[in-house]
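Colleague: Sequence isn't available, so here's the structure alone:
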């Protein structure tokens, strides 16, 4: 269930923001594990949708394999994000305060994992056409972890 929290988000978090997941599960998708998301704000301006979410991933949890049709920017607040690409390599380890952005489209399947001992908390901004899913589920590309 998505909870909407009112309030103003600091400009710094909006300018340096991270990706995550969403979307309906499919038969071949790898589901997220230990993920909670809270929608902070939503707005449509000049035909572009802006959604800001706080995403928490429990220790040992992951977003599941996915990609984004729109732009995604974020910042890590707590914990450490391990980001893997579909070629089964880590393409980034992001500690607290680190910004992250993710490439768009089905050629950029990835997974975000929390391999640390504390919850991972990210603030993420999605910039996309109205009505599109925040992410598209994808099958495990053969990496052996989800």
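Modeller: Structure received. Being a predicted model, the structure only gives us computed values, none of them experimental. Numbering: from 1, shown residues only.

Colleague: Please make it C-alpha for all contacts and neighbour counts, starting now.
Modeller: Will do.

Colleague: Now residue 13: which helix or strand?
Modeller: Using DSSP states H and E, residue 13 sits in helix 11-15.

Colleague: Over to residue 105?
Modeller: Secondary structure (DSSP H and E) places residue 105 outside all helices and strands.

Colleague: show me what contacts it?
Modeller: Shown in contact with residue 105 (CA atoms under 8 Å, 6 or more residues apart in numbering): 67-70.

Colleague: Assign a three-state SS to the nearest residue to residue 88 once chain neighbours are set aside, would you?
Modeller: Once flanking residues are discounted, residue 88 sits nearest to residue 143: 5.2 Å by CA to CA, 6 or more residues apart in numbering. Secondary structure assignment for residue 143 (DSSP: H, G, I helix; E, B strand; the rest coil): coil.

Colleague: also this one, for the comparison:
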């Protein structure tokens, strides 16, 4: 009887270990990590009630952050659960979007990133100076600032 419980426990532990290993393997297989990127949260707050932002229901985290992308740096492919409003303070940011189109945004210009998994994108600094962004995130309460995403088949060079 005791031996049966021990064997059962061993099978459960082995199965659990396999699931854990598969979880790590699958997340590393699709992740497209960034490099040469740093960010600082300047301010963060949560709306007291519903904020009138498209695609968001309920309470909203509003985060203001500065992001620096060093020359040759990349954000990695990612998505956001809410909208972002970004201003390029300095440098030139090159973004490849989910449909493989490319948008180039220079200092003094801004852009809006829509929410949702189908709006994956990557930001790259192809220039000789750091890109500095001022970004306001409007995300559902408790959301991560971004979620890793798999690169589309167009793959950036």
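Modeller: Ah, there it is. Computed from a predicted model, the values in this text were never measured in an experiment.

Colleague: before we move on, the earlier item: in strands, which of the contacts of residue 105 of structure 1 fall?
Modeller: residue 67 (DSSP state E).

Colleague: Nearest to residue 106 of structure 1 among the contacts of residue 105 of structure 1?
Modeller: residue 67 (5.9 Å; CA to CA).

Colleague: For the closest one, what is the corresponding residue in structure 2?
Modeller: Counting by TM-score structural alignment, residue 67 of structure 1 corresponds to residue 79 in structure 2.

Colleague: Show me what the residue nearest to residue 88 of structure 1 lines up with in structure 2.
Modeller: By TM-score structural alignment, residue 143 of structure 1 lines up with residue 154.

Colleague: same thing with residue 118 of structure 1?
Modeller: So, by TM-score structural alignment, residue 118 of structure 1 is matched to residue 129.

Colleague: How about residue 108 of structure 1?
Modeller: Checking TM-score structural alignment: residue 108 of structure 1 goes with residue 119.

Colleague: how much space between the nearest residue to that match once chain neighbours are set aside and residue 32 of structure 2?
Modeller: Among residues not flanking residue 119 of structure 2 along the chain, residue 98 sits closest, at 5.6 Å (CA to CA, 6+ apart). Distance of residue 98 of structure 2 to residue 32 of structure 2, given as CA to CA, to the nearest Å: 14 Å.

Colleague: before we move on, what about residue 106 of structure 2?
Modeller: Going from residue 106 of structure 2 to residue 32 of structure 2 by CA to CA gives 24 Å.

Colleague: who has more neighbours, these two?
Modeller: Set residue 106 of structure 2 next to residue 32 and count neighbours by other CA atoms under 10 Å: residue 32 wins out with 18 against 15.

Colleague: Hmm, that one is touching residue 155, no?
Modeller: No - here residue 32 of structure 2 does not reach residue 155: they are 11.0 Å apart, not a contact under CA atoms under 8 Å.

Colleague: So which residues of structure 1 form strands?
Modeller: Using DSSP E, strands in structure 1 cover 3-4, 33-45, 48-62, 66-67, 71-78, 81-85, 90-94, 99-102, 110-113, 120-128, 136-137.

Colleague: which bit of structure 2 covers the second one?
Modeller: With the alignment judged by TM-score structural alignment, the segment of structure 2 matched to strand 33-45 of structure 1 spans residues 35-47.

Colleague: which other residues reach the matching stretch?
Modeller: 59-76, 141.

Colleague: Separate out the buried members of those.
Modeller: Burial by neighbour count, 16 or more other CA atoms under 10 Å: within the contacts of stretch 35-47 of structure 2 this picks out 59-71, 73-76, 141.

Colleague: How much space separates the most far-flung residue of structure 1 relative to its centre from residue 56 of structure 1?
Modeller: When distances are taken from the C-alpha mean of structure 1, residue 46 lies farthest, 24.0 Å away, according to CA atoms, centre = their mean. Distance, residue 46 of structure 1 to residue 56 of structure 1, by CA to CA: 30 Å.

Colleague: Kindly report the same for residue 50 of structure 1.
Modeller: Counting by CA to CA, the gap from residue 50 of structure 1 to residue 56 of structure 1 is 19 Å.

Colleague: Ok, residue 47 of structure 1 next?
Modeller: 29 Å.

Colleague: repeat for residue 67 of structure 1
Modeller: Counting by CA to CA - residue 67 of structure 1 and residue 56 of structure 1 are separated by 18 Å.
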